[in-house]
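K.L.:
sequence first, then the predicted structure, then my questions.
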Amino acid sequence: MNDTGTRERILQAAARLLAESGGAPVSTRAVCAAAGVGAPTLYHHFGDKDGLLDAVVVYGFERYLAEKRARPSSGDPVEDLRLGWDAHVEFGLGQPAFYALMYGGGRQAGAASEEARRILLGMAEEVARAGRLRVPVHTAASMIQAACMGVTLALIAAGGDDRELSSRTREAVLAAVTTDETEDRPSSVSAMAIALSSALGGDGPRTLSAAEASLLREWLGRIAVE
C-alpha cells in the first residue's frame, strides 16, 4: 500500500479507537496494532503522538465539515442557525472523543477549523442581510460558537443526559443576537446598519471614493453596536 493509503489507515484506526474509548487515552501501540503497522511507520507519517492527535483533529473536522456542506438551507436564515447549532451538538455527542480533541484539547485544525468558522460567519451574514441581526456579524458568530461549544462540552461531561440545556441556551443566544421575523424592522436602526454593512461587504458603492467607503463602514459599525 502506498504512503497515502498507509497514512489514511492509521488515521482511521486512531479515529475508531478514539470513538470506542469513551474518552479514555489511546496509546500509539494500540493504534499501530489496529492499523497493522509498526511504530516506525506511525512516526514516519506523524512524527510523534502529538502529531498523530493533531492529524486526527483535522480528520474529525473534515467529517464535521462534510456534514455541514451537505446540509441544505431551510429558507430561513435564523432557522439555519438553529439547525446548525443542533447538528453541532449532535456531532459532539455522537463523537465525544473526537469533539474533546477538536474543541477541548487546545489543538488546531488549520484550514478545516477556518472553514468551519467561515461557514458560521456566512450563516450570520445571511441573517444580517435579512435585517434580523442585532449585533455585528463577527460578534454574533463568536457568541454562537462559544455558547454552542460550551454546551456541547458540558453535555459530553454529563453523559449527554440534559438535552434541554442545549435548547434553552440556543434560544437564549439566538434571542440575544437576532430579531423575530415579525418584529418591526425599520425601528431597529442598528439592525439596518448591520444589514447595510453586510450587503456592502468589502466594497463600497462605486459613487464613493475609497476613503468615503471606509468612513461609511466606520459609521455603520458605530451604529451597529448602539
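P.N.:
Arrived safely. Everything quoted here is computed from the prediction, not taken from an experiment.
K.L.:
CA atoms for contacts and neighbours, from now on please.
P.N.:
Noted.
K.L.:
and the residue nearest the centre of the chain, how far from residue 60?
P.N.:
The chain has residue 116 as the residue nearest its centroid, 4.4 Å off, counting by CA atoms, centre = their mean. Using CA to CA, to the nearest Å, residue 116 is found at 12 Å from residue 60.
K.L.:
which residues touch the residue nearest to the centre of the chain?
P.N.:
Counting by CA atoms under 8 Å, 6 or more residues apart in numbering, residue 116 makes contact with residue 65.
K.L.:
helix or strand: which one has it?
P.N.:
helix 111-129 (DSSP states H and E).
K.L.:
run the chain-centre distance for the helix or strand containing residue 143.
P.N.:
Using DSSP H and E, residue 143 sits within helix 137-157. Distance of helix 137-157 from its chain centroid, counting by CA atoms, centre = their mean, to the nearest Å, is 9 Å.
K.L.:
and the angle for that helix with helix 111-129?
P.N.:
Interaxial angle of helix 137-157 relative to helix 111-129 (axes from the mean of the first three to the mean of the last three CA atoms, to 10 degrees): 120 degrees.
K.L.:
flag every buried residue along the next helix or strand after helix 137-157.
P.N.:
On the C-terminal side of helix 137-157, the nearest following helix or strand under DSSP H and E is helix 163-177. Within helix 163-177, the residues that count as buried by 16 or more other CA atoms under 10 Å are 166, 169, 170, 173, 174, 177.
K.L.:
so the fourth one sits against residue 146, correct?
P.N.:
No - taking contacts as CA atoms under 8 Å, residue 173 lies outside contact range of residue 146: 10.2 Å.
K.L.:
quick one: the helices in the chain, in order.
P.N.:
3-21, 28-35, 39-46, 49-70, 77-94, 96-104, 111-129, 137-157, 163-177, 189-200, 210-224 (DSSP state H).
K.L.:
coming back round to it: and the helix holding residue 143, what's buried?
P.N.:
Residues 137, 140-141, 144-145, 147-153, 155-156 are the ones in helix 137-157 that count as buried (16+ other CA under 10 Å).
K.L.:
before we go on, here's another structure to hold up against the first:
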Amino acid sequence: MSDGQRNTRQLILDSTALLLERVGAEAMSIRDVCQAAGVTTPTVYHHFGDKRGLLEAVAAEGFERYLGAKRSRTPAADPLEDMRAAWDNHIGFGLDHPAFYRLMYGIPDTEESPAAREAHRMLLGLLERLAEAGRLRLPPEEAATMIRTAAVGTTLTLISSPDAPGAKELAERMREAVFAALFSQDEPPSDKSAVRELARTLLAALSARSARELTPGENGILLELLHKLSL
C-alpha cells in the first residue's frame, strides 16, 4: 500500500470515528462517510469492502487507541496497583469513547485483531506477575476471562444506562468485588517464613500426638526435620 493509499485509508477511519461519536453505527451510512472524508463510494469499498468491513476496521482502530496509553505506562512495583489502573482505564476509555467501545466489544471477531490480542497479552502479563507474587487465586487465563467479562459488562451498562440506580459507583464496586474474589490484597510472606510457620504448626500437632501411620523411628525423624525447619 502506497503512502497515499495509507493516508486515504486513515482519513476514512478518522472520519468514520467522528461520525460514530455523533450519530452511532446504526444511523451512519457509507454515503455519510464519503461526505465526511471527501472521498467517493468506490474508494471506501476498495479499502474496506462494505460497511461491516469498515466498522471492523474502526473497532481495530479503537483497540489501537486504547492501547496507546497502556504501552507508555511504566509498571508499578505492586502489580495489583497496575491491575487497578488497568480496570479504571478500561472503564474510562469506554465512557469517553462509547461508539468505539460498542464496536470493539459488540462485533463478532473484532477481538481477534492484532491490537485486541495485544491487549489480552498485556492483561495476562499483569495476572502472571500477580501469580508469581503468590497473590492470584485462579489460573491467569481463567482470571482474565472473569475480569474481561466484568469490565465489559460494567462498561456497557454504564454507557447504555448512565443514570440507572447505583450507576454512579458501579465501576468501583464491581472492581472491588472482582478483585476480592481473585487477588490477595497483601503481600504473601516469604517462602522461608511460610515454611517455618507450617513446620511449627505441624510440629506442635505431632508433639502432642504421633502420626499413627509412622513407626516410632519415623516419627522421631519427622519431628527432628520439622524442628530444623521451624528455626
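P.N.:
Perfect, I can see it now. Here the structure is a predicted model, which means the values were calculated and not measured.
K.L.:
how alike are these chains, TM-score-wise?
P.N.:
TM-score for the superposed pair, counting by TM-score structural alignment, normalised by the length of structure 1: 0.77. Supporting figures: 189 aligned residues with a CA RMSD of 2.2 Å.
K.L.:
before we move on, the earlier item: quick one: which of the buried residues of helix 163-177 of structure 1 is nearest residue 88 of structure 1?
P.N.:
Distance to residue 88 of structure 1, by CA to CA, is smallest for residue 166 among the buried residues of helix 163-177 of structure 1, at 10.6 Å.
K.L.:
quick one on the thing from earlier: tilt between the helix holding residue 116 of structure 1 and helix 49-70?
P.N.:
With the same axes, to 10 degrees applied, the angle from helix 111-129 of structure 1 to helix 49-70 works out at 30 degrees.
K.L.:
in structure 2, what range does helix 111-129 of structure 1 match?
P.N.:
Here helix 111-129 of structure 1 aligns to structure 2 at residues 114-132, judged by TM-score structural alignment.
K.L.:
how big's the offset between the matching stretch and structure 1?
P.N.:
Compared with structure 1 after fitting, stretch 114-132 of structure 2 deviates on average by 0.6 Å (mean CA distance after the TM-score superposition for structure 1).
K.L.:
still on that earlier bit, out of the helices of structure 1, which gets nearest to residue 183 of structure 1?
P.N.:
Of all the helices of structure 1, helix 189-200 sits nearest to residue 183 of structure 1, with 11.2 Å by CA to CA.
K.L.:
and the angle from that closest one to helix 210-224?
P.N.:
For helix 189-200 of structure 1 against helix 210-224, the angle by the same axes, to 10 degrees is 140 degrees.
K.L.:
contacts for helix 189-200 of structure 1 next, please.
P.N.:
Contacts of helix 189-200 of structure 1 (CA under 8 Å, 6+ apart): 125, 128-137, 185-186, 217, 220-221, 223-226.
K.L.:
mind redoing it with 7 Å?
P.N.:
Residues from elsewhere that reach helix 189-200 of structure 1, judged by CA atoms under 7 Å, 6 or more residues apart in numbering: 125, 128-134, 136, 217, 220, 223-226.
K.L.:
by neighbours, which of those wins?
P.N.:
residue 133 (30 neighbours; other CA atoms under 10 Å).
K.L.:
tell me if I'm right that that one and residue 179 touch.
P.N.:
Yes - judged on CA atoms under 7 Å, residue 133 of structure 1 makes contact with residue 179 at a distance of 6.1 Å.
K.L.:
before we move on, back to that, check the mean deviation of the helix holding residue 143 of structure 1 from structure 2.
P.N.:
Helix 137-157 of structure 1 versus its aligned partner: 0.7 Å mean (mean CA distance after the TM-score superposition for structure 1).
K.L.:
which other helices and strands does that helix contact?
P.N.:
Contacting helix 137-157 of structure 1 under the criterion 3 or more CA pairs under 7 Å, 6 or more residues apart in numbering; DSSP states H and E are the following elements: helix 77-94, helix 111-129, helix 163-177.
K.L.:
turn those into a markdown table, including distance to residue 39 of structure 1.
P.N.:
Below are these laid out as a markdown table (distance: least, CA to CA, whole Å):
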| stretch | distance to residue 39 of structure 1 |
| --- | --- |
| helix 77-94 | 29 |
| helix 111-129 | 27 |
| helix 163-177 | 41 |
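K.L.:
what's the closest of the ones you listed to residue 7 of structure 1?
P.N.:
helix 111-129 (18.2 Å).
K.L.:
buried sites along the closest one?
P.N.:
112-113, 116-117, 119-121, 123-129.
K.L.:
starting at the chain centroid, how far to it?
P.N.:
With CA atoms, centre = their mean, you get 8 Å for helix 111-129 of structure 1.
K.L.:
again with stretch 176-184 of structure 2
P.N.:
14 Å.
K.L.:
for residue 14 of structure 2, see how far away residue 99 of structure 2 is.
P.N.:
Taking CA to CA, one finds residue 99 of structure 2 at 13 Å from residue 14 of structure 2.
K.L.:
and these two? which has more neighbours close in?
P.N.:
Taking neighbours as other CA under 10 Å, residue 99 of structure 2 and residue 14 compare with residue 99 leading, 23 against 17.
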